[in-house]
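Asks: Here is the input, now give the coordinates:
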Amino acid sequence: MAVLTLTKENFETEALKSDVPVLVDFWAEWCGPCRMFSPIVDEFAEENEGKVKVGKVNVDEQPDLAGRYGVMSIPTAILFKNGEIASTLVGVQPKTALEELI
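Replies: A predicted model of the protein is given here:
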């Protein structure tokens, strides 16, 4: 499954009402650490297809979503389960840290 682009229009449906856990990567184009983290998130999404849904939120394009979830630093990865925040990771993380969330 491809990584989803999440926006305020589809966030509730794709992330909060999902029947599987959803990992959301909050990032920005200009963010060097985000560019380092992105391939890790992509690989995680590919290896965990069916177990978890993965989406990305560009904080420059979706500042309301970043604000709603208290994203102060990027990259930030938030795992949602049953519409609630289950875990939050800030900064570049190894794939094993993402795997431990699910």
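Asks: Every contact and neighbour count from this point should use C-alpha atoms.
Replies: Fine.
Asks: which residues of the protein fall in strands?
Replies: 4-5, 22-27, 53-58, 76-81, 84-90 (DSSP state E).
Asks: As a check, name the ranges of all helices in this structure.
Replies: 11, 32-47, 63-68, 95-101 (DSSP state H).
Asks: Including distance to Ala86 and mean neighbour count, could these go into CSV?
Replies: Putting the helices of the chain into CSV (distance: least, CA to CA, whole Å; neighbours: other CA atoms under 10 Å) gives the following:
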stretch, distance to Ala86, mean neighbour count
helix 11, 16, 18
helix 32-47, 17, 17
helix 63-68, 15, 14
helix 95-101, 8, 13
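Asks: Next, the structure of the following sequence, for comparison with the previous one:
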Amino acid sequence: MKDFIDTFKDWVVDLGDKHGVDPALIFFLYLFSKVGLFSFLGWGINNIRRKRPFILPLTLAGVAFCIPYTYLIIAGRNIPVWVYVIIAAVFVLGLYSIWRKISIKAN
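Replies: Reported below is the predicted structural model:
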């Protein structure tokens, strides 16, 4: 098992070096972006229920959602096209999911 973990770690580090991104930074950006996403979504849903302005928290939720992918797009080099397709799909599905959750919770 240790060999597998070492091999996987080496593969991830090599992949990061090849594409000019730091895998640890992507991990932490992803982790913290999801915490921010759910925090801002909760704030936005509460504002919708209380009939208060909700544009700011939903905008911040969208920004939090995009942070790790934006880093990959900006800092990455020689990224294959299929990665950009997956990022676009994640954005579309994420926006749809957020819209659906807000619609359900607001009612």
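Asks: And the TM-score between these chains?
Replies: After superposition, the two chains reach a TM-score of 0.29 (TM-score structural alignment, normalised by the length of the first structure), with 58 aligned residues with a CA RMSD of 4.8 Å.
Asks: tell me the centre residue of the second structure?
Replies: With distances taken as CA atoms, centre = their mean, Phe65 lies nearest the centre of the second structure, 4.1 Å away.
Asks: what residues does the helix or strand containing that residue touch?
Replies: Per DSSP states H and E, Phe65 of the second structure falls inside helix 55-75. Helix 55-75 of the second structure has contacts (CA atoms under 8 Å, 6 or more residues apart in numbering) with 20-21, 26, 29-30, 33-34, 36-41, 43-44, 84, 87, 91, 95.
Asks: Give the buried residues for the helix or strand encompassing Gly16 of the second structure.
Replies: If you go by DSSP H and E, Gly16 of the second structure is part of helix 2-19. Using 16 or more other CA atoms under 10 Å as the test for burial, helix 2-19 of the second structure gives 13, 16, 19.
Asks: can I get these in TSV with distance to Pro57 of the second structure?
Replies: Conversion of those to TSV gives the following (distance: CA to CA, whole Å):
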residue	distance to Pro57 of the second structure
Val13	35
Gly16	33
His19	33
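Asks: Pick the one among the residues you listed closest to Asp3 of the second structure.
Replies: Closest approach between these and Asp3 of the second structure, by CA to CA: Val13, at 15.3 Å.
Asks: closest one to Glu47 of the first structure among the strands of the first structure?
Replies: With CA to CA, the closest approach to Glu47 of the first structure among the strands of the first structure belongs to strand 53-58: 11.0 Å.
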